[in-house]
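>>> sequence and computational prediction follow.
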Amino acid sequence: MAEEETGQEKSEEPTSKRLEDARKKGDIARSRELNTTVLLLAAAGGLLIFGAQISGDVAQMMKYNLSVSREAIFDPMLMFQYLGHSIMSMLHSLSLFFVVLIVAALVGPIALGGWNFSSESIMPKFSRLNPLEGIKRMFSLKSLIELLKGIGKFLVVGGLSVVILLLQQDDLIGMGSEPIIPAMEHAMQVLGWAFLWMCATMIFITAIDVPFQLYDYSKKLKMTLQEVKDEMKNTEGKPEVKGRIRQLQREMSQRRMMGEVPEADVVITNPTHYSVALKYNQVGGAAPVLVAKGVDFMALKIREVAVQHEVPILSAPPLARAIYYNTELEEEIPEGLYVAVAQILAHVYQMQSTRREYGPIEDVPDDYPIPDDLQHD
C-alpha cells in the first residue's frame, strides 16, 4: 500500500520479510563508488607490484618485433607468427594483473549488500520507459546527490592530479636521459604511485556514499503501520506458518516441562502409558502442583529424567490417569485427589527417612481413594 494512497507516513523499519522480498527482486543496497574505488585501488596496487615485470616484458616484445629480418617483412605468414607471439607474450605478462582486477571486480559489489542473484532484476521493465517517471528520477534527491558526487570527484581527482604532476615533474623530465629499459621501469613506478594517490581520493567520496546508500535503501523500504499489520496478518494466517509456530511452542513447552522434573517430589506412573510429576511445597503450598505429564514416549522420557535425578517413581495407574486428565500443568491437583496424593507423598517421605534406594518403579498398594467423577479408564 503506497504512502500516497493511504496518507500514512512510512515510519516503521522494514520487516525481515520485506527485506527478503526485496533481495529476491534484486533490490539490495549497492554503492557504485565503493565498486569503483576497490577496482581502481586494485589496479594501482597491481601496477606497483607487477609494473617492473610488465615493462620488462614490453621491452622484450618490442625488441623481438623490431628485430625482423628482411625476408620476414615480405612473408605474410611470418607476420602472423610475430603477431601471435606478441599477443601471447602480453597475455602471459598481464595475466596476474588481470587476476587482481577480476578479484576486485567480484569483491567490490558484494562488500555492501552481499552476494545476490535475482532473475527478476534482469527482466525488462517497460515501466522504466515512462517519461514522467524518468523526469521524476532526474529531479529526485538521489539524482542531486549523484550530481554533487560527480562534481566532487572531478574537483578532488582533478586537483590532486595537478598536484601529482607538479611533484613528479622532475622524475618525468629526467626519464628522457635514462636508458630505455630503466626509463620504462621508472615510468611504471611513477605511474603506479600517481594512480594510487589519485584513487585514494575516492576513499573520501566512498565514505560519504556508502552511509547514504544504506540510509536511502532503508528509507525506500520503510513501511507504514498499516503495511506492517497487513503483513503480520497475511504471514501468520498461512497454515504452514501457524503449524510451525505451534510446533515451536510445543517444543518449548516440553523442554520447560522436562526441566521441572528434577525438582519434583514424586513421579506417579501407569508403567506403560502415563507419567505425572508432582511437586509439593511443604512450607506454604496449599496442594501439590503438577509440573510435568505425558503419555507414551513423553511418559518414558519423564521416567528417564526422574531416574537420572533420583526422583522417586511410584506405580499407581488409576491415580496417574486421574491426575493426567483432570489437572493442567502448573496447576494444583483437584481437591478430590488430596487424600490419594497425600498417601503417595507419605510413602515417599517414609522411604526417604529410611534412606531406601529407589528403583525405577516402586510397587505400592493400588487402592487409593479416587472419586468416581475423577476416574478415567
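Perfect, thanks for sending it.
>>> from now on I want contacts and neighbour counts done on CA atoms only, so please keep to that.
Will do.
>>> now do residue 170 against residue 164, distance only.
Distance, residue 170 to residue 164, by Cα to Cα, to the nearest Å: 11 Å.
>>> what of residue 23?
For residue 23, the distance to residue 164 equals 43 Å [Cα to Cα].
>>> quick revisit: residue 170 and residue 164: who's more crowded?
Neighbours per residue (other Cα atoms under 10 Å) separate residue 170 from residue 164, with residue 164 holding more: 17 against 10.
>>> wait, what's in contact with that one?
Neighbouring residues of residue 164 by Cα atoms under 8 Å, 6 or more residues apart in numbering: residue 194.
>>> and the gap between it and residue 195?
9 Å.
>>> what ranges do the helices span in the stretch 251-377 of the chain?
Secondary structure of the stretch 251-377 of the chain (DSSP state H, counting those that start in this stretch): helices at 297-308, 317-326, 338-353.
>>> for stretch 100-119, buried residues please.
101, 104-105, 107-109, 112 (16 or more other Cα atoms under 10 Å).
>>> from the residues you listed, pick the one nearest residue 12.
Closest to residue 12 out of the buried residues of stretch 100-119 is residue 112 (22.8 Å), distances taken as Cα to Cα.
>>> run a quick neighbour tally on residue 237.
Neighbours of residue 237 under the rule other Cα under 10 Å: 11.
>>> report the set of residues contacting both of residue 164 and residue 195.
Here residue 164 and residue 195 have no joint contacts, going by Cα under 8 Å, 6+ apart.
>>> next up, a structure to set beside the first:
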Amino acid sequence: MADDDKDSKTEDPSSRKLGKAREDGQVAQSQEVKSFLMLGGALFMVAVMGGWIADKVALRVRVFLEQPDTFHLDAVGLRDLLARLLLDIGLVLAMPIAMFIVLAILGGVGQFGLIFSAKKITPELQKISPLAGFKRLFSVRALVEGVKGIVKVVVVSAIVAALMLPRLRTPELFMDQDILVTLGQIHRLLVVLLISVVTIVGAIAAADFAFQKYKHIEELKMTKQEVKDEHKNAEGDPQIKSKIRQLRMRRARERMMARVPEASVVITNPTHFAVALKYDMDMMSAPVLVAKGQDFIALKIREVAEENEVPIVENPPLARALFAAVEIDHEIPPDHYKAVAEVIGYVMRLKKATKR
C-alpha cells in the first residue's frame, strides 16, 4: 500500500504545500554544508590568523617561563593565576570562537533562511517509539548518511596518509633544523592538509545539498487528486460558489422587485422584456431605471406592477433598448430622453384623465 501511494505521487509539490512544510520546519538541509563552512573557518584561522593567535598565546604564557619566582604557589595564588591565564587565552580565542558560531548559523540560514517553528521541538510519541527509531535506522536516508560518512573518512584518511607518510619516513630531518623552521613546515603542511580536506568536503557538500533538495521535493510530491483538492480549496468549491452566486442573485432580484411599486411606469415588449422607470420632476434630472428583466423576470415585474397599479406601456423597441443600455439605479442616457418623455407624458395625461 505504501509503494502504491508513493507511485501515485507524481506531481511536484505546490507552493502552498512547500510553504506549509516550511512552517512546520520541514526544509531541505545538508549537514555537509555546515561541515564545509566549519572546515573553511578552520582553514582561515590556521592560514591567516594562526600566527596572530600563536603570538598572543605565547605572550600570555611567556611569563611562566621568564618570571616563575613571582608566582605564589599557595591555593589562592594558583587559583588567581589560572583564572587570569584562562581569561587572557579566552580573550584571544574569542574572535575565532565567534567566527565559528557565525559560520554554524550561516550553514543553516544560508540553505533555507530564517525559520521560526515550534513543531520541531514539540514532543511526539513517534519520535521516541522504538519501532519508528528502528525504521529510521534502516531507511534510505540513514543508508546515504552512512555511505557518505564512510566516503569522507576514507578520503580524508587517504589525504592525511599521502601528506604525512613521507615526513614520518625521514624524522631525522626535523632534528637537524631550527625549531622555528620545523614549526613553519608543520604550519604549511597543516594548511595544505586543510585545503585538500576542504576541497573534498566542499564537493561532497555540493552533491549532498543537491541530493537533499531532490529528496525533499520527492517527499512532498502530491497525487493528482491532492492537487485538485488543494486547487479547489484555494479557489473555493465550485458548488458552494454557485450557491453563493445564486443566493446573491436572488437577493438582488428581491431588492429589485421591492422597488417596482415605486416606479412611475413599466415599459414592456410585451412579455420578453420589461423595464421599470421612476421619475420625479421635482427631485430628478432624468428618469432612473429601478428594475429590469427578461422572460420570467419580465413577467414577474408586470405582475408586481399590476398588483400595485403601476402603469404598463407596451413599447417593444424602447423596452429592448433600455434593457440593453441602462443598468439598474442608473439614469437613462440622453439618446432615449425623447422616447421616454413621450411615454411618461402619456402616463401623466392618462392619470389626469383618470382623476377627472
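All right, it came through fine. Just so we're clear, the structure is a prediction, and the values are computed from it rather than from any experiment.
>>> quick one: TM-score?
The TM-score (TM-score structural alignment, normalised by the length of structure 2) is 0.63; 269 aligned residues with a Cα RMSD of 3.9 Å.
>>> on that earlier part again, quick one: which of the buried residues of stretch 100-119 of structure 1 sit in strands?
Taking DSSP state E, every one of the buried residues of stretch 100-119 of structure 1 sits outside strands.
>>> most widely separated two among those?
Farthest apart among the buried residues of stretch 100-119 of structure 1 by Cα to Cα are 101 and 112. That separation is 18.1 Å.
>>> strands of structure 2, start to end?
With DSSP E as the criterion, structure 2 has strands spanning 265-268, 273-278, 288-294, 312-314, 330-331.
>>> take those strands and write them to CSV, including distance to residue 49 of structure 2 and mean neighbour count.
CSV is the format used below for these (distance: least, Cα to Cα, whole Å; neighbours: other Cα atoms under 10 Å):
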stretch, distance to residue 49 of structure 2, mean neighbour count
strand 265-268, 94, 28
strand 273-278, 89, 29
strand 288-294, 85, 23
strand 312-314, 99, 18
strand 330-331, 81, 16
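>>> okay if I get those strands as TSV plus distance to residue 128 of structure 2?
Shown next, in TSV, are the strands of structure 2 (distance: least, Cα to Cα, whole Å):
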stretch	distance to residue 128 of structure 2
strand 265-268	78
strand 273-278	74
strand 288-294	68
strand 312-314	81
strand 330-331	70
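>>> these: which one's closest to residue 79 of structure 2?
Among the strands of structure 2, if distance is taken as Cα to Cα, the winner is strand 330-331, at 94.2 Å.
>>> distance from that closest one to the middle of the chain?
Relative to the centre of its chain, strand 330-331 of structure 2 is centred 47 Å away, using Cα atoms, centre = their mean, to the nearest Å.
>>> read off where it ends up in structure 1.
Aligned by TM-score structural alignment, strand 330-331 of structure 2 corresponds to no residues of structure 1.
>>> which strands and helices lie in contact with that strand?
strand 288-294 (3 or more Cα pairs under 8 Å, 6 or more residues apart in numbering; DSSP states H and E).
>>> now do residue 234 of structure 2 against residue 61 of structure 2, distance only.
68 Å.
>>> who's more crowded, those two?
The residue with more neighbours, out of residue 234 of structure 2 and residue 61, is residue 61; 14 against 10, by other Cα under 10 Å.
>>> what distance do you get for the more buried one to residue 73 of structure 2?
17 Å.
>>> then residue 157 of structure 2?
In this structure, residue 157 of structure 2 and residue 73 of structure 2 are 45 Å apart, going by Cα to Cα.
>>> again, but for residue 244 of structure 2
In terms of Cα to Cα, residue 244 of structure 2 sits 90 Å off from residue 73 of structure 2.
>>> between the strands of structure 2, which one is closest to residue 31 of structure 2.
Comparing the strands of structure 2 by Cα to Cα, strand 330-331 comes nearest, at 67.7 Å.
>>> show me the contact partners of that closest one.
Contacts with strand 330-331 of structure 2, where a contact means Cα under 8 Å, 6+ apart, come from 286-290.
>>> could those residues be laid out in JSON lines, adding distance to residue 89 of structure 2?
Formatted as JSON lines, the contacts of strand 330-331 of structure 2 follow (distance: Cα to Cα, whole Å):
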{"residue": "286", "distance to residue 89 of structure 2": "93"}
{"residue": "287", "distance to residue 89 of structure 2": "93"}
{"residue": "288", "distance to residue 89 of structure 2": "90"}
{"residue": "289", "distance to residue 89 of structure 2": "90"}
{"residue": "290", "distance to residue 89 of structure 2": "89"}
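>>> just give me the closest of the residues you listed to residue 146 of structure 2.
For these, the closest approach to residue 146 of structure 2 (Cα to Cα) belongs to residue 290, at 78.0 Å.
>>> burial measure for residue 207 of structure 1, as a count.
For residue 207 of structure 1, the neighbour count with other Cα under 10 Å is 12.
>>> same deal with residue 302 of structure 1?
When counting by other Cα under 10 Å, one arrives at 28 neighbours for residue 302 of structure 1.
>>> do you know how far it is from residue 252 of structure 1?
Taking Cα to Cα as the measure, residue 302 of structure 1 falls 16 Å from residue 252 of structure 1.
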